[in-house]
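Engineer: what follows is a predicted protein model with its sequence.
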Amino acid sequence: MARRRRKQTLPADPVELQITALSHDGRGIGRIKGKTVFVDSALPSETVKFVYTQKRGKFDEGRTVEVLQPSVERVQPQCAQAHLCGGCSLQHMEPQAQIAMKQGVLMEQLQHFGELQPEEVLAPLTGPIYGYRRKARLGVKYVAKKESVLVGFREKRNSFLAEIDQCHVLAEEVGLKFPELKQLVMSLQARSTIPQIEVAKGDDAVAIIVRHMEPLTDQDQAAILSFCQQHNLQLYLQPGGNDTVHKVWPEGEARLSYGLPEFGLNMKFHPTDFTQVNQDINQDMIRMAMDFMDIQPGERILDLFCGLGNFTLPLATKAAEVVGVEGDDAMVVRGRENAEHNGLNNVSFYGADLTKPFDDQPWGRGGFDKILIDPPRSGALEIVSKMTVFKPKRIVYVSCNPATLARDAGELKKQGYKLLKAGVMDMFPHTTHVESIAVFEPE
């Protein structure tokens, strides 16, 4: 019989600690009797009181309960539950200090994993720090003992939902309506079988997707529909997996959209599609990437991990030909839809597993003048190690993980490419998520 793990007994009294550094995940770092302690909501140069949340062999973890000596970089969070909610981890830190931290993480990772220093460190891209988030998956839980409903994000470092009434980083059409959402769920017969509500915002509308584990009664469905009509939210229901998501209201195409006016484009997407959560930064990021690509007449461009064409179609407004390659078949379809919707006929979309050889792929034949790549967090080592066979004159790499960007940059260095520029883009203010961009050219 397997032994049941004994619940850990932690010291109950707060402990005073001098914070000397900040971890990559935004926690203050201090030492007690030579042992490292990671403390939530603490900043370098601060003296805090914290309570232990976990004791481990090589390090301990804790949560700040009182700041005795604050850092000059400390600010008052807009959210009263910022210390608890896992949706944000840096609201207590001055925004410019957040950016400096992220830039430091990028440069440190480039040096550590790739032994690289860019010839030019780019000025950070910044935008609105609240109300920016257009995509989110909110947890929902009916608490029978309290006869209440929780809606929001998980608490820091555990699976419990944080008890919050507002989310200031989420689009206000939903982020400021948590009490109304809770009241809605509480009124439903199905309140104990609704685990999540997904949010997606376009330029013209906001949609919610209500996941329900059991069929909804006519009364429940009418209540949800009435709520969405009252608050002008498009309604989608999800009775099973992702393939069961369907639009209920209003009638019409199951698409939202966002504009890229600088390029005369309108991008359509399904609420479950991957899109950049921060439209202001997305606009600036596309503009920056296009500037770095410096497309000349007659050039042929390759866009890897192209999604629904967020970069592909702007590239197609300048280049002679653009090829977009994506591993998600649904996104390939969406890219083709968007090309047709925008009247572009010099762009082709292909589905392919970009972790595998591409020698026999139709898109892999012939050369490309320049390449843009925007991979997932795992990076793109497999494709990066081979794509220089195209002999591109320039590579622009957009990354959501500085560690894998640095690793892949090191591989490009081995293949004779130098790192011209690199910098961060604040796609997720108040979080430790680091979005970055890098430019490479042959030595």
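Structural biologist: Structure received.

Engineer: contacts and neighbour counts: CA atoms only from here.
Structural biologist: Will do.

Engineer: mind listing the helices for the stretch 101-250 of the chain?
Structural biologist: 172-175, 178-187, 218-231 (DSSP state H, counting those that start in this stretch).

Engineer: adding distance to Leu10 and mean neighbour count, write the ones you listed out as a markdown table.
Structural biologist: Converted to a markdown table, the helices of the stretch 101-250 of the chain look like this (distance: least, CA to CA, whole Å; neighbours: other CA atoms under 10 Å):
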| stretch | distance to Leu10 | mean neighbour count |
| --- | --- | --- |
| helix 172-175 | 35 | 19 |
| helix 178-187 | 34 | 17 |
| helix 218-231 | 44 | 15 |
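
Engineer: contacts for stretch 311-331?
Structural biologist: With contacts defined as CA atoms under 8 Å, 6 or more residues apart in numbering, stretch 311-331 is touched by 263, 265, 273, 286, 290, 295-309, 332, 339, 344, 346-354, 363.

Engineer: which of these fall within strands?
Structural biologist: Residues of the contacts of stretch 311-331 located in strands (DSSP state E): 265, 300-304, 347-351.

Engineer: between these, which is nearest Gly28?
Structural biologist: Ranked by distance to Gly28 (CA to CA), the ones in strands among the contacts of stretch 311-331 are led by Leu304 at 37.1 Å.

Engineer: number of nearby residues for the closest one?
Structural biologist: Leu304: 24 surrounding residues under other CA atoms under 10 Å.

Engineer: same deal with Thr244?
Structural biologist: Counted with other CA under 10 Å, residues neighbouring Thr244 total 12.

Engineer: and for the residue nearest to it when sequence neighbours are not counted, the neighbour number?
Structural biologist: Computed as CA to CA, 6 or more residues apart in numbering, the closest residue to Thr244 that is not its neighbour in sequence is Gln238, at 5.5 Å. When counting by other CA under 10 Å, one arrives at 21 neighbours for Gln238.

Engineer: pretty sure Gln238 is touching His212, no?
Structural biologist: Yes: contact criterion CA atoms under 8 Å: Gln238 and His212 qualify, at 6.2 Å.

Engineer: got another one to weigh against that:
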Amino acid sequence: MLNLYKAKPKTSLTGKTLTFSIDSSDYEVHGISKHEQKIAFISGALPGERVQAKVAEDKAGYLKALSTKVLQASSLRITPPCQYAAQCGGCQLQHISAANQRGLKQQGIDKLICHQTGLTSLPWQPMLTAADSGYRRRARIGIWYDKKQRRFSVGFRQHADKQIVAVDSCMVLSPLLAPVFAALNQALPQLKDATAVTHAEVLEAGGTAFVIVRHVKPLTVTEQQGFVAAWPEAVWLGEATAGEFSYWNTAVTPQYHLAEQQLTLQFSPDDFIQVNAAINQQMVTQALDWLQLGSNDTVLDLYAGIGNFSLALAQRAKTVHALEGVAKMVQQLATNAKLNGLSNVEAWQADLHLAWPKARWNKAEYTKVLLDPARAGAQGAVEQVVKLKPAQILYVSCNAATFARDAKVLLQSGYSLEKICGVDMFAHTSHLELMALFSR
């Protein structure tokens, strides 16, 4: 008689609370530990600590967990300055001072890049930093209506959860935008259909507060004016599910300034702009400093957006060719060039991750290239860039993991890493952006 052995199905650890001793941290400042030969990433835990943590993911090779109780604390741990820090998912590192946050983030990124590229050391430059509170000029605010309790929650999502944490204030939000929570809490209960509004977005531009109300069902004029009355100093806009904007009071074109370059950039409320104005100014200034452009330089600016870097580059270079994937933003970039009297900027639409077309911009010779991709990085584009053989490539990254992947391509293609610096765009979060200069 043949007996077939069937292995018992492994019980998942997801949802269970375990005890971990934290050995180190990764590039997002998650504590690193081990459990039964699996590596474990523990958010909210620091090197040297012993914590209890609830497992959120149990995969074949790793665990992810959220710290719930600190049994043995690190000397780096502090009391969070925000009363909502324990629940709100907006900030992940308020249990560490801003200075130590930066140090841990850079240490983790250094290890990641060296491991991925084979480099033994990185030419770090001073980090770009600014105020660690009141810095956000843009934020998305969650809105949830509890049908059982018949009340709204206005705030931000919890850590690793879709549930909204109701807040009355946000320490990292620009002071100009602070009235938004009270205004929404005043206006929302006046809606006939409480589920009509799903979230809102606040934006500071040119000293004006804008509020974009995202609604999935039509709002009456009376309901719209209820929002306006709750905060009359702000510019209120509605956005329906079709993606169309409508002004509910004064129609104003948002714009921001790069004071050091004496530039003004207009944009649509749904265009991408950097959320930290002070850091953005430093990034543009440093890009000009590192690239050392002259009147004979021809520059290719990839993922150019509305021209945040393009216009400043054009002030010093002979020609700037700017590439952007979103047609509307390409048009806005061209408008901004005219607005600032720059005739040496040409803008095109292109999906830079696909095979590059035989366009005029792809036939030119470039001395310098700047690329500022989204979190997915510039895979595909970097292979095309190295074929152009520019003398220098300045890579602005918002994701260290995809930067490390793309940097390896550049290094293998004959470029060397001349400079790199951290950019603390989002203080109190696990994110650290990067600027890196490569030379042939």
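Structural biologist: Okay, I see it. As the structure is a prediction and not an experimental result, all values here were calculated from the model.

Engineer: rewinding a little: could you check how far the residue nearest to Thr244 of the first structure is from Pro128 of the first structure?
Structural biologist: According to CA to CA, to the nearest Å, Gln238 of the first structure stands 32 Å off from Pro128 of the first structure.

Engineer: again, but for Ser41 of the first structure
Structural biologist: For Ser41 of the first structure, the distance to Pro128 of the first structure - CA to CA - is 22 Å.

Engineer: these two: which has the busier surroundings?
Structural biologist: Ser41 (25 against 16).

Engineer: so who does the aligned residue in the second structure for the more buried one touch?
Structural biologist: Residue pairing (TM-score structural alignment): Ser41 of the first structure is matched to Gly44 of the second structure. Counting by CA under 8 Å, 6+ apart, Gly44 of the second structure makes contact with 30-31, 66-67, 92-93, 95.

Engineer: now the first structure: which of those match?
Structural biologist: Contacts conserved in the first structure for the contacts of Gly44 of the second structure, using both residues aligned by TM-score structural alignment, their matches' CA atoms under 8 Å: 30-31, 66-67, 92-93, 95.

Engineer: pick out the most distant pair among the residues you listed.
Structural biologist: Leu66 and His95 (13.8 Å).

Engineer: what's the matching residue for Ser159 of the first structure over in the second structure?
Structural biologist: In the second structure, the residue matched to Ser159 of the first structure (TM-score structural alignment) is Lys162.

Engineer: whoops, I mixed them up, Lys386 of the first structure
Structural biologist: So Lys386 of the first structure corresponds to Gln384, using TM-score structural alignment.

Engineer: straight-line length of stretch 86-104 of the first structure, end to end?
Structural biologist: In stretch 86-104 of the first structure, first residue to last residue: 23 Å (CA to CA).

Engineer: against the second structure, where does that stretch fall?
Structural biologist: Using TM-score structural alignment, the match for stretch 86-104 of the first structure in the second structure runs over residues 89-107.

Engineer: if we can go back for a sec, closest one of the ones in strands among the contacts of stretch 311-331 of the first structure to Val51 of the first structure?
Structural biologist: Out of these, the member with the shortest distance to Val51 of the first structure (by CA to CA) is Leu304, at 46.2 Å.

Engineer: how near is the closest one to Gln76 of the first structure?
Structural biologist: 41 Å.

Engineer: where exactly do the strands run in the stretch 51-200 of the first structure?
Structural biologist: With DSSP state E, counting those that start in this stretch as the criterion, the stretch 51-200 of the first structure has strands at 59-69, 120-121, 135-143, 148-152, 196-201.

Engineer: kindly reformat these as TSV containing mean neighbour count.
Structural biologist: Formatted as TSV, the strands of the stretch 51-200 of the first structure follow (neighbours: other CA atoms under 10 Å):
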stretch	mean neighbour count
strand 59-69	17
strand 120-121	14
strand 135-143	19
strand 148-152	22
strand 196-201	23
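
Engineer: which one of those strands lies nearest to Gln183 of the first structure?
Structural biologist: strand 148-152 (7.8 Å).

Engineer: what residues are up against Cys361 of the first structure?
Structural biologist: If you look again at residue 361 of the first structure, you'll see it is Gln, not Cys. With CA under 8 Å, 6+ apart, Gln361 of the first structure has no contacts at all.

Engineer: so what does it match up with in the second structure?
Structural biologist: For Gln361 of the first structure, the aligned position in the second structure is occupied by Ala359, per TM-score structural alignment.

Engineer: and what of Val185 of the first structure?
Structural biologist: By TM-score structural alignment, Val185 of the first structure lines up with Leu188.

Engineer: run a quick neighbour tally on the residue lying closest to Phe59 of the first structure once chain neighbours are set aside.
Structural biologist: In this structure, Phe59 of the first structure finds its nearest non-sequential neighbour in Thr36, 5.0 Å apart by CA to CA, 6+ apart. By other CA under 10 Å, 14 other residues sit near Thr36 of the first structure.

Engineer: Three-state assignment for Thr36 of the first structure, please.
Structural biologist: strand (DSSP: H, G, I helix; E, B strand; the rest coil).

Engineer: how close does it sit to Thr317 of the first structure?
Structural biologist: 53 Å.

Engineer: and Gly114 of the first structure, by the same measure?
Structural biologist: 34 Å.

Engineer: between those two, who's got more neighbours?
Structural biologist: Gly114 (21 against 16).

Engineer: now the equivalent of that one over in the second structure. Nearest residue, chain neighbours left out?
Structural biologist: Counting by TM-score structural alignment, Gly114 of the first structure lines up with Thr117 in the second structure. Closest residue to Thr117 of the second structure apart from its sequence neighbours, by CA to CA, 6+ apart: Lys408 at 5.0 Å.
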